[in-house]
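K.L.:
need a 3D model of the following:
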Amino acid sequence: MVQIVVRDNNVEQALRALKKKMQREGLFREMKSRTHFEKPSEKKARQKAEAVRRARKLARKRAQREGLA
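P.N.:
Predicted coordinates for the structure are as follows:
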């Protein structure tokens, strides 16, 4: 459950904080993915691409930490 506190009637600031929290939790991505049906083969390909992306990012961070890059 996401909760945002509005202080001093500053609704714009509260909205910005809400959007930032929703973005961090991946709610926008999930809403977009639920609007249309995704074929199982497309879902599998997307998940595999995401896994590759995560692995490359982790390898990049590891190499940077060790001073290779």
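K.L.:
contacts, neighbours, all on C-alpha from now
P.N.:
OK.
K.L.:
find the residue at the geometric middle of this protein.
P.N.:
Residue closest to the average C-alpha location in the chain (Cα atoms, centre = their mean): Gly26, at 4.1 Å.
K.L.:
could you pull up the residues touching that one?
P.N.:
Taking Cα atoms under 8 Å, 6 or more residues apart in numbering as the contact definition, Gly26 lies against nothing.
K.L.:
if you set the cut-off to 10 Å instead, what comes out?
P.N.:
Lys20 (Cα atoms under 10 Å, 6 or more residues apart in numbering).
K.L.:
count of neighbours near Lys19?
P.N.:
When neighbours are counted by other Cα atoms under 10 Å, Lys19 registers 13.
K.L.:
structure for this one too, so we can compare:
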Amino acid sequence: MLEGKDKRVQVLVRDNNVDQALKALKKKMQREGIFREMKLRGHYEKPSEKKAREKAEAIRRTRKLARKRAQREGLLVGKGRR
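P.N.:
Below you'll find the model as predicted:
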């Protein structure tokens, strides 16, 4: 994801409100996928494990898209909020 890029996440602190800035920083990092990247790099992953994980993620993404498409077309009943 971030290989070879000098990508920096920057958040401004307004009115000395560090809590709000920290919340915004965490949100940006989550969106950028930095937490996921840190978790993956925390330990060595064998190439075969990486391939299996990426394949499973692709299948999950495809199923999710198909499910959303079916909901839009009215073939499935969407989950309602309580």
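K.L.:
superposed on the second structure, what's the mean shift for the longest helix along the first structure?
P.N.:
Identified as the longest helix of the first structure according to DSSP state H is helix 40-66. For helix 40-66 of the first structure, the mean deviation from the second structure after alignment is 0.4 Å (mean Cα distance after the TM-score superposition for the first structure).
K.L.:
who are the packing partners of that helix?
P.N.:
Counting contacts by 3 or more Cα pairs under 10 Å, 6 or more residues apart in numbering; DSSP states H and E, helix 40-66 of the first structure packs against no other helix or strand.
K.L.:
quick one: that helix aligns where in the second structure?
P.N.:
Under TM-score structural alignment, helix 40-66 of the first structure corresponds to residues 47-73 of the second structure.
K.L.:
cool, and stretch 12-29 of the first structure?
P.N.:
Mapping stretch 12-29 of the first structure onto the second structure (TM-score structural alignment) gives residues 19-36.
K.L.:
follow-up on the earlier one: run the chain-centre distance for the longest helix of the first structure.
P.N.:
14 Å (Cα atoms, centre = their mean, to the nearest Å).
K.L.:
one more: stretch 42-55 of the second structure?
P.N.:
With Cα atoms, centre = their mean, you get 17 Å for stretch 42-55 of the second structure.
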